[in-house]
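# what's the 3D shape of this:
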Amino acid sequence: MKKIVLFCSAGMSTSLLATKMQKSAKDKGIEVSIETLPEAQMEKRIDDDVDVVLLGPQIRYALRRAKKLCDEKKIPVDVINSVDYGMVDGEKVLEKAIKMMKK
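Next up is the predicted model:
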């Protein structure tokens, strides 16, 4: 099972997006675990069992720090597209995460 971690300011604003991503994954028959966490837990929660890290657009300023943490563990990381985030488009964000895993 693949693991995607979404970080945002407090770990709550991404909850609805994560729910929609889970539904999209289920509809497509993809086994994935999606966790939402506050940015403050980034150092503690990026570990070897994480396959992709996505940041909410409101914390794009943390991308450099996230890249440093993720590069050490060879985990792809990026910022969620603000339109997809605002529209709570779980399918598009899931597709992005899957593409990132394949690179």
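
# for the rest of this, base every contact and every neighbour count on C-alpha atoms.
Noted.

# show me the contacts for A18.
Residues near A18 by C-alpha atoms under 8 Å, 6 or more residues apart in numbering: L6, I34, E35, T36, G90.

# in strands, which of the residues you listed appear?
Among the contacts of A18, DSSP state E puts L6, I34, E35, T36 in strands.

# pretty sure T36 contacts A10?
No - look at T36 against A10 with C-alpha atoms under 8 Å: they stay out of range, at 9.0 Å.

# just the strands in the chain please.
Using DSSP E, the strands found in the chain span residues 2-8, 32-38, 52-55, 77-79.

# one more to put side by side:
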Amino acid sequence: MTKNILLVCNAGMSTSILVKNMQDAAKTLGVDCAIEAKSLTAAKKDLHEADVILLGPQIGYELNKVKELAGNIPAAVIDMKDYGSMDGKKVLKTAYKMMKAAQAKA
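A predicted model of the protein is given here:
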């Protein structure tokens, strides 16, 4: 089953590079997922379609608001080092760990 990973940043621009790197990592790892980057404003409408939500470090201050809107969907801020190096594989693995942890709680 395809997992939906939503990356949220200020304008959705800088994160698009990370999305590409994550998509490449997903292909390499044989992971079935859809990864999309959106601005915070656009993402608010689509939060409930995501299986996991990752915020760019530059809008980490919005995490509590996003968690409130997202309900039971796991949400976190992307590690600044992983974001800065655009480490798609590491961010993808983080997303899957979050989804596993959320399933274990459910």
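
# got a TM-score for the pair?
Aligned and superposed, the two chains score 0.94 in TM-score terms (TM-score structural alignment, normalised by the length of structure 1); 100 aligned residues with a C-alpha RMSD of 0.8 Å.

# so which of the ones in strands among the contacts of A18 of structure 1 is the most crowded?
Highest neighbour count within the ones in strands among the contacts of A18 of structure 1, by other C-alpha atoms under 10 Å: L6, with 25 neighbours.

# count of residues packed around V5 of structure 1?
Neighbours of V5 of structure 1 under the rule other C-alpha under 10 Å: 21.

# what about N72 of structure 2, how many residues nearby?
N72 of structure 2 has 13 neighbours, counted by other C-alpha under 10 Å.

# next: V66 of structure 2.
23.

# if you compare the strands of structure 1, which one is most tucked away?
Looking across those with neighbours counted as mean count of other C-alpha atoms under 10 Å, the highest average goes to strand 52-55: a mean of 25.

# and stretch 79-99 of structure 2, which stretch of structure 1?
Mapped onto structure 1 using TM-score structural alignment, stretch 79-99 of structure 2 spans residues 81-101.

# what does the matching stretch rub up against?
Here stretch 81-101 of structure 1 makes contact (C-alpha under 8 Å, 6+ apart) with 4, 16-22, 24-25, 51-52, 54, 56-57, 76-77, 80.

# please repeat the previous calculation with a cut-off of 7 Å.
Under the contact criterion C-alpha atoms under 7 Å, 6 or more residues apart in numbering, stretch 81-101 of structure 1 has outside partners L17, A18, K20, M21, S24, D51, V52, P57, P76, I80.

# what about the residue nearest to the fifth one when sequence neighbours are not counted, neighbour count?
Nearest residue to S24 of structure 1 in three dimensions, chain neighbours excluded: E91, at 5.5 Å (C-alpha to C-alpha, 6 or more residues apart in numbering). Neighbour count of E91 of structure 1, defined by other C-alpha under 10 Å: 20.

# again, but for V83 of structure 1
10.

# can you check S16 of structure 2 too?
19.

# swap in Q41 of structure 1?
12.

# no further questions, thank you.
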